[in-house]
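sequence-free structure coming up:
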């Protein structure tokens, strides 16, 4: 059974030997695919030599790449509710920043191409507080987004890589629905789709995320981040916990049949994070077994 997992399930390793060992552990646990998730945030630029090194590791351990998490720019810029100018931000109203952001995404598209992934996942933080204060800014914001995506489209087509915009938990649900509606109307499915992040969706819509997000956009779901949480609160497992998909109260039974009817092509991909006290071997075994159970729900 083919199944994928995010490479940073343990942590954001920066030591090269640790990264390679993590891939070895993933393969030993039975996973067939990875979601390359290192440097999902920040301004790091991969050299071609590094891209080829990653591919060599994958080939050594018999792994394939389902997807890659691209970066929106400056580390710590996530969840920006207001208009701010971060470096290498493809949504920026400052043209040098926007162009640098496009170049950063192109770097990730090239990495995806070399490691054999056909999709990159990308965040698009909505400055919704600025939208409220200055309604005219919404069209300025989307104008810059369109400009960046227009420039990226031929670059992606040449490398057979699709951009998948991820649903987040920092912005109101209705604005995210508007966001995906705008983008899907403007761009073809061959270029742009949705990364369905189940944990984020649950924090925004609760159990209703299946009907409010997954069903309406099922024809544009090309990437998934499968994980669960216990909603908002201060109990263990609350917030964006990236837990292994095994919570009986989470709507997995409702979601998986929708996913099987969607545009998504397997393998399923888990984006999960070890917690204090977990050991990689045991954790990966639990994650793999949870992924198998999800297949059975389709």
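Right, received. Where do you want to start? Remember, it's a predicted structure, so these values are computed and weren't measured experimentally.

C-alpha only now, for contacts and for neighbours.
Will do.

Just give me the longest helix of the protein.
Using DSSP state H, we find that the single longest helix of the chain is helix 137-159.

next SSE after that one?
Per DSSP states H and E, the first helix or strand lying C-terminal to helix 137-159 is strand 162-166.

Quick check: what element follows that next one along the chain?
In the C-terminal direction from strand 162-166 (assignment by DSSP H and E), the next one is helix 173-186.

re the thing from before, any idea how far the longest helix of the chain is from the middle of the chain?
18 Å (CA atoms, centre = their mean, to the nearest Å).

So which elements touch it?
Contacts defined by 3 or more CA pairs under 8 Å, 6 or more residues apart in numbering; DSSP states H and E place helix 137-159 against helix 95-115, helix 128-133.

Pull out the buried positions in that helix.
137, 141-142, 144-146, 148-149, 152-153, 156, 159 (16 or more other CA atoms under 10 Å).

Just send the residues you listed back as JSON lines, with distance to residue 258 too.
Formatted as JSON lines, these follow (distance: CA to CA, whole Å):
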{"residue": "137", "distance to residue 258": "35"}
{"residue": "141", "distance to residue 258": "32"}
{"residue": "142", "distance to residue 258": "30"}
{"residue": "144", "distance to residue 258": "33"}
{"residue": "145", "distance to residue 258": "29"}
{"residue": "146", "distance to residue 258": "29"}
{"residue": "148", "distance to residue 258": "31"}
{"residue": "149", "distance to residue 258": "28"}
{"residue": "152", "distance to residue 258": "30"}
{"residue": "153", "distance to residue 258": "28"}
{"residue": "156", "distance to residue 258": "28"}
{"residue": "159", "distance to residue 258": "29"}
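
Use this one as the comparison:
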């Protein structure tokens, strides 16, 4: 049974990118996972050199793992990006949504860098944050202002993605209402083909936007290509293992099973939420992942009956 979990960067070793991540990869594989979501440098404007991409591809392959998804970057992530003691040190000079052409083009180049990483892995998609607020849809003028540079960037990325067989998965976030994200997906999916762009369903994020609801899967399940699976109690973005919060996993797995999503599900559950040794966390996470994969398989068998 295929199972997938996010590999995070935990700088507990002096050489965190090679020694540290190799350790994490070994623990993930030993726990029974077959796939990973690559997360180091997600959201940041760090540029990966060709030698880094090749090294990263090699250590994942040597660990006996496959990459189901790469968490890419728009250069604007206030959690993962560099933030210094004064505001101007916040790095957002690469931004696919910028109205300033040099900045927008820099964002396109940065995203191409992560597409190259995904292609080197043989990963089918990259997950992208499209930061949006409810203000975008308050008038036709504000909507045009937001989407014009974004569309230019995506138009330029489309042939690059198709050539490398890497799709973009737009993630459900928390910086706008569920209605605004549904409008975002409506705009993107009506403009671009499924071979280029689809949906990344983030279970914990969507629960905070629409408690107990699954409208995003019901409406756009035909574009579901990536998942960020985690749990919470409905108050904040806890990123817990499934069944440790309040989400209805029976309903969620049935909704996913009704789509053409190619499993495995990807667990986006960082180990720092749990005060246990890394190996213990990954083994527990794998048991939960296997349980959800079986729930998906069972639901699909019933649909086929």
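Received it, and whenever you're ready, just let me know what you need. In this text the structure is predicted, and so the values were computed from the model without any measurement.

Specify which member of the buried residues of helix 137-159 of the first structure is nearest to residue 224 of the first structure.
residue 156 (19.5 Å; CA to CA).

I'd assumed residue 191 was in contact with that closest one.
Yes: Residue 156 of the first structure is in contact with residue 191 according to CA atoms under 8 Å; the separation is 7.3 Å.

What's residue 163 of the first structure aligned with over in the second structure?
Using TM-score structural alignment, the equivalent of residue 163 of the first structure in the second structure is residue 168.

what's the spacing between its match and residue 93 of the second structure?
21 Å (CA to CA, to the nearest Å).

and what of residue 134 of the second structure?
24 Å.

And for residue 28 of the second structure?
According to CA to CA, residue 28 of the second structure and residue 93 of the second structure sit 35 Å apart.

quick one: which of those two has more around it?
residue 28 (27 against 17; other CA atoms under 10 Å).

And the more buried one? What does it align with in the first structure?
Aligned partner of residue 28 of the second structure by TM-score structural alignment: residue 26.

contacting residues for the aligned partner of residue 130 of the second structure in the first structure?
Matched by TM-score structural alignment, residue 130 of the second structure corresponds to residue 124 in the first structure. Shown in contact with residue 124 of the first structure (CA atoms under 8 Å, 6 or more residues apart in numbering): 72, 91, 165-166.

so can I have JSON lines of those residues showing distance to residue 199 of the first structure?
Formatted as JSON lines, these follow (distance: CA to CA, whole Å):
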{"residue": "72", "distance to residue 199 of the first structure": "20"}
{"residue": "91", "distance to residue 199 of the first structure": "24"}
{"residue": "165", "distance to residue 199 of the first structure": "15"}
{"residue": "166", "distance to residue 199 of the first structure": "11"}
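
who touches residue 123 of the first structure in this structure?
So, once contact is read as CA under 8 Å, 6+ apart, residue 123 of the first structure ends up touching 70-72, 165-168.

all helices for the stretch 151-298 of the first structure, in order.
173-186, 198-205, 209, 252-261, 280-297 (DSSP state H, counting those that start in this stretch).

nearest to residue 218 of the first structure, of these?
The nearest among the helices of the stretch 151-298 of the first structure, by CA to CA, is helix 252-261 at 7.1 Å.

got the angle for the closest one vs helix 280-297?
For helix 252-261 of the first structure against helix 280-297, the angle by axes from the mean of the first three to the mean of the last three CA atoms, to 10 degrees is 70 degrees.

sorry, back to before: if I look at the match of residue 130 of the second structure, how far off is residue 150 of the first structure?
15 Å.

Would you mind measuring from residue 49 of the second structure to residue 56 of the second structure?
11 Å.

So for the two, which sits in the more crowded spot?
residue 56 (21 against 11).

who's in contact with the residue nearest the centre of the second structure?
Centre of the second structure computed as the mean C-alpha position; nearest residue by CA atoms, centre = their mean is residue 127, 4.0 Å away. Contact analysis of residue 127 of the second structure by CA under 8 Å, 6+ apart lists 69-72, 168-171, 200, 226.
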